[in-house]
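> the following comprises the amino acid sequence and a computationally predicted model.
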Amino acid sequence: MRTFVLLLSLFAIAASLDTIPHHARGGRAWRERQGGLTAAPAEAKYFKQVNDHFDASLDTFMQKYFVVDTYFKGDGYPVLLYINGEGPVSGPPSGYLLDVAKELGALVVTMEHRFYGSSIPNNDFSVENLRLLTVEQALADLNYFATFIRSNVEGAANSKFLCVGGSYSGALSSWFREMYPDTVVGAWSSSGVVNAIFDFVQFDEQVAAAAGEECADDIRNITHKIDYMLSTADGNKKVKTLFGARVDVADADFMYMIADSSAMAIQYGHKLDLCSSLKAARESGECIVKNFANYTADLWGAEFGGGCFYDTECLKTDRTMARSWRWQKCSQLAYLQAAPFVKPLRSRIVDLPAQIRQCEEAFAPGVFPDTALFNLRYGGAHPRTTNVVYVDASDDPWQQASVKEAQGKNEPFLYIECDDCGHCIDLDRSGAAVPEPVQKAQSQILEYVKSFLA
């Protein structure tokens, strides 16, 4: 079976469907998530994508994509369009999606999101050019890509398309079905953050609820001790050095990184591991701050604390996914994870003014996410579409930006409840090693997908 491409094809390794962000892939968490995942061979390909779908200009850029035809049975069989989100793409998707493709005899296609990896319109990260980085442009990219696949992949011309995504791309999958119902017949939205929340205190609150009171108190104790160290010049330098951060990084930026380390451990299935480590340090009398620094470096990589992702000064000139994703949050989506008023896990200096200030300093005065207008357009926690299955899990703090219940007969909602069941777990591996609640949800997802494609 042949695929026609417009430019160079490069061999690439298969990528996991899980959504551990790229700035946190240097440690044990990423290695463990990659182990044992099913991979499918594919080549990196590029096609000409439109710079601006809402302008008469014909300017284009080269957008990376992958086609997995391992299980494709040809004419009349479906196409599963996996939507990538806020990061570069090194290979085709893997995990449970490939099990679904095998069951359905489906083609799997995926495309790198604009302004990530090598798919950069005008090769320019200036504020003026970043205005081409919007949800609307991304959805139009997907529609254009689907048309391209129909025309250039043998056997796909008359196929039904169903889109799949996790986290931000899970939201994109729902929005794509809503805005382009003639292109895709249905969607699978894993941990889809469809509700753009401006002051997202619920994130911290959900992390605390998932952690349990004892573990949450251990996290609060670490936060308080680091806050105290930041209050003196000597302590400030020492604690930032301990975590591998620049000594002159803004305190609020640094504490956002501290908060993310524990939150992401719970979010990505390491709750029991994290809580055991914190408890052991507390009971042994070990320095809990040093213990947490070592844990952070081990789980997320030695570069996690000193990377660009949280650092406002670095974000001003960055040319990677860190600047692109911050732009999307600052200009449209928000999800600004501020400290709640009551019993926060994160430092109170990680507040809404600090994050708005970061947006303006990294980009320009007046850059601000109008989430009310955005949610008015797409429906927020109540998407206005059909044939979408939404899936969330009990340890995932992002569930607070998702739907909370079925949105109707044709918009089912599945909730997976178990320890260490976190973000996008339904897209991860399958089989006997997977917790029974996940296996059950995956079976239900398959049946919903079949019904959407019928």
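Now that the structure is in, tell me what you want to look at.
> from now on I want contacts and neighbour counts done on CA atoms only, so please keep to that.
Noted.
> what about the helices in the stretch 251-400 of the chain?
Ranges of helices within the stretch 251-400 of the chain are 251-267, 271-284, 288-300, 312-315, 321-328, 352-362, 371-378, based on DSSP state H, counting those that start in this stretch.
> run the chain-centre distance for the first one.
Yep, that's helix 251-267 we're talking about. 16 Å (CA atoms, centre = their mean, to the nearest Å).
> list the helices and strands that helix packs on?
Applying 3 or more CA pairs under 8 Å, 6 or more residues apart in numbering; DSSP states H and E, one finds that helix 251-267 makes contact with helix 201-211, helix 213-230, helix 271-284.
> just those: most buried one?
Among those, ranked by average contacts under mean count of other CA atoms under 10 Å, first place goes to helix 201-211 (a mean of 21).
> which residues of the protein fall in strands?
With strands called from DSSP state E, the chain shows them at 10-12, 42-50, 60-68, 79-83, 107-111, 161-166, 186-190, 388-393, 413-416.
> pick the most buried one from these.
It is strand 186-190: most buried of the strands of the chain by mean count of other CA under 10 Å, with a mean of 31.
> now the angle from it to strand 388-393?
Using axes from the mean of the first three to the mean of the last three CA atoms, to 10 degrees, the direction of strand 186-190 lies 10 degrees away from that of strand 388-393.
> chain center to strand 186-190: distance?
Relative to its chain's centre, strand 186-190 lies at 15 Å (CA atoms, centre = their mean).
> between strand 161-166 and that strand, find me the angle.
Angle of strand 186-190 versus strand 161-166, following the same axes, to 10 degrees, is 10 degrees.
> output the contacting helices and strands for strand 186-190.
With contacts taken as 3+ CA pairs under 8 Å, 6+ apart, strand 186-190 sits against strand 161-166, helix 168-179, strand 388-393, helix 436-453.
> who's in contact with the residue lying closest to Pro435 once chain neighbours are set aside?
Nearest residue to Pro435, sequence neighbours excluded (CA to CA, 6 or more residues apart in numbering): Cys418, at 7.8 Å. Cys418 is in contact with Ala393, Ser394, Asp395, Pro435, Pro437, counting by CA atoms under 8 Å, 6 or more residues apart in numbering.
> let's bring in a second one:
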Amino acid sequence: MGVEFGKLRMTTSVAAPLSANWEEICDHYQEHQNDITFVQSQMWDNEDLWELLEQYLKQKSDYEANFNIPRELPEKRLECGVSLISSLSYFKDDVDFLYLLADAAAIAFQYGNPDVLCSPLLEAKKSKENLVEAYAKYVKEYYFGKFGASLRTYDQQFLKNISLGAKGGDRLWWFQVCTEVAYFQVAPTNDSVRSPRIDARYHLDLCKNVFGEGIYPDVDMTNIYYGGTRIAGSKIIFTNGSQDPWRHASKQTSSPEKDMPSYITKCHNCGHGTDLRGCPQSPLNIQGDAGNCTSPEAVKKVRQQIIEHIDLWLSQCEYEEDDDDGSHFFGTARSMVSYS
């Protein structure tokens, strides 16, 4: 069989047995992974991957109908499915693909678009449609489409790229993770959309593979330098959206004695950076319009509190009478805060 998608050509002689159960089908594909070869001049694009994934899902559905794949073995089906998909993609680690699948779900909540994910899944469940296909459609059309995520974000080989001009934002984030803060997004014990294979060892191996031997997050030193839970600073405002998963890594209680207020902006789609960017954050609204938040007043209230704190702190600044530059900055800063 030959399948051609633009820059990708996949050829394989693999054919599942005409009479087989699920375990035999899975073992058959794993046994013949070496028969799958690729000729590609460069990394193939997102659309190609998802056309291939959709073919796989259709093929999987046909197998379930013809060979009575047991529903009581979802973990076996997932294991085989991930193995097969990984063999047909450029991911060298199955867990990189699992990480992508989990991130795609989290991002809807993080950036203020929960209904984009939940509505089609609930509708598919209500209609007794294939939930995996519904999720794949969401990932293709929203996560890789409208949101603009890239497969390269999850490709450890790409993260190694240090050449000038490379889009290195993902590498910079992982360097901070791997040297300072950890923030490993491991699977919780119960009710997790993340695979249990996304564990601390996976993250440590990624750090070593991308940045080299001996690279790991020195969290103790980071906490000593910045003060840990006793932050070495004052006059800092902490704001978080109620639906943002990252708010749990932030300071969610105020410390009046150090002038460090904390506010949670509460609404159905208040995500990452709602205080500045409004709702939702994808596509990015540079004006920070709160009109699309389910509770615009909640956003405006927090913004007003921010203005009042900064205005007060600026008013407490003291400048020498002959410090023209300082006085100019003082007046300009106050007008900027008042205007926003």
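In hand now; what should we look at? In this text, all values refer to a predicted model and were calculated from it rather than measured experimentally.
> switch the helices and strands packed on helix 251-267 of the first structure over to JSON lines; also include distance to Ile445 of the first structure.
Formatted as JSON lines, those follow (distance: least, CA to CA, whole Å):
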{"stretch": "helix 201-211", "distance to Ile445 of the first structure": "24"}
{"stretch": "helix 213-230", "distance to Ile445 of the first structure": "33"}
{"stretch": "helix 271-284", "distance to Ile445 of the first structure": "25"}
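> Glu447 of the first structure: which of these is closest?
The closest of those to Glu447 of the first structure is helix 201-211. By CA to CA, the value is 29.2 Å.
> next, the angle from the closest one to helix 271-284.
70 degrees.
> so where in the second structure does helix 201-211 of the first structure end up aligned?
Counting by TM-score structural alignment, helix 201-211 of the first structure falls onto no part of the second structure.
> point to the residue nearest the middle of the second structure.
For the second structure, the residue nearest the mean C-alpha position is Asp103 (3.9 Å; CA atoms, centre = their mean).
> and Ala171 of the first structure, how far from Gly379 of the first structure?
Plainly put, Ala171 of the first structure is 11 Å away from Gly379 of the first structure if you go by CA to CA, to the nearest Å.
> and for Tyr46 of the first structure?
Applying CA to CA to Tyr46 of the first structure and Gly379 of the first structure gives a distance of 33 Å.
> if we can go back for a sec, state the distance from the residue nearest to Pro435 of the first structure to Phe161 of the first structure.
Cys418 of the first structure sits at a distance of 32 Å from Phe161 of the first structure (criterion: CA to CA).
> tell me which of the helices and strands packed on strand 186-190 of the first structure sits nearest to Asp141 of the first structure.
The closest of those to Asp141 of the first structure is helix 168-179. By CA to CA, the value is 10.3 Å.
> packing partners for that closest one?
strand 79-83, helix 135-152, strand 161-166, strand 186-190.
> hmm, back to that, so which of the helices and strands packed on helix 251-267 of the first structure is nearest Phe11 of the first structure?
Comparing these by CA to CA, helix 271-284 comes nearest, at 36.1 Å.
> what span of the second structure is the closest one aligned with?
Aligned by TM-score structural alignment, helix 271-284 of the first structure corresponds to residues 114-127 of the second structure.
> hmm, who's touching that stretch?
Ala105, Ala108, Asn130, Leu131, Ala134, Tyr135, Tyr138, Tyr142, Asn269.
> which of these has the largest number of neighbours?
Neighbour tally across those (other CA atoms under 10 Å): the maximum, 28 neighbours, falls on Asn269.
> residues near Asp370 of the first structure, how many?
What Asp370 of the first structure shows, counting by other CA under 10 Å, is a neighbour count of 16.
> quick one: map it onto the second structure.
Under the alignment (TM-score structural alignment), Asp370 of the first structure maps onto Asp218 of the second structure.
> return the residues in contact with that match.
So Asp218 of the second structure contacts Thr179, Glu180, Val181 (CA under 8 Å, 6+ apart).
> map the second one across to the first structure for me.
Counting by TM-score structural alignment, Glu180 of the second structure corresponds to Gln332 in the first structure.
> wouldn't its match be in contact with Phe374 here?
Yes - the pair Gln332 of the first structure and Phe374 qualifies as a contact (CA atoms under 8 Å) at a distance of 7.1 Å.
> and the two? which has more neighbours close in?
Legend: neighbour count by other CA under 10 Å for Gln332 of the first structure and Phe374, higher for Gln332 (22 against 17).
> how near is Leu272 of the first structure to Glu205 of the first structure?
Remark: distance between Leu272 of the first structure and Glu205 of the first structure (CA to CA) = 18 Å.
> still on that earlier bit, in JSON lines: the helices of the stretch 251-400 of the first structure, plus distance to Pro344 of the first structure.
Shown next, in JSON lines, are these (distance: least, CA to CA, whole Å):
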{"stretch": "helix 251-267", "distance to Pro344 of the first structure": "10"}
{"stretch": "helix 271-284", "distance to Pro344 of the first structure": "17"}
{"stretch": "helix 288-300", "distance to Pro344 of the first structure": "18"}
{"stretch": "helix 312-315", "distance to Pro344 of the first structure": "23"}
{"stretch": "helix 321-328", "distance to Pro344 of the first structure": "23"}
{"stretch": "helix 352-362", "distance to Pro344 of the first structure": "14"}
{"stretch": "helix 371-378", "distance to Pro344 of the first structure": "23"}
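> for Ala42 of the first structure, which of these is the nearest?
When the helices of the stretch 251-400 of the first structure are compared by CA to CA, helix 321-328 sits nearest Ala42 of the first structure, at 23.5 Å.
> mean shift of the closest one relative to the second structure?
With mean CA distance after the TM-score superposition for the first structure, helix 321-328 of the first structure departs from the second structure by a mean of 1.8 Å once superposed.
> for Val193 of the second structure, see how far away the counterpart of Gln358 of the first structure in the second structure is.
Taking TM-score structural alignment, Gln358 of the first structure has Leu206 as its aligned residue in the second structure. Note on Leu206 of the second structure: its distance to Val193 of the second structure, by CA to CA, is 20 Å.
> neighbours of the residue nearest to the match of Gln358 of the first structure when sequence neighbours are not counted, how many?
Nearest residue to Leu206 of the second structure in three dimensions, chain neighbours excluded: Gln156, at 7.3 Å (CA to CA, 6+ apart). Neighbours of Gln156 of the second structure under the rule other CA under 10 Å: 18.
> swap in His328 of the second structure?
By other CA under 10 Å, the residues close to His328 of the second structure number 10.
> and the gap between it and Ser335 of the second structure?
On the measure of CA to CA, His328 of the second structure and Ser335 of the second structure end up 11 Å apart.
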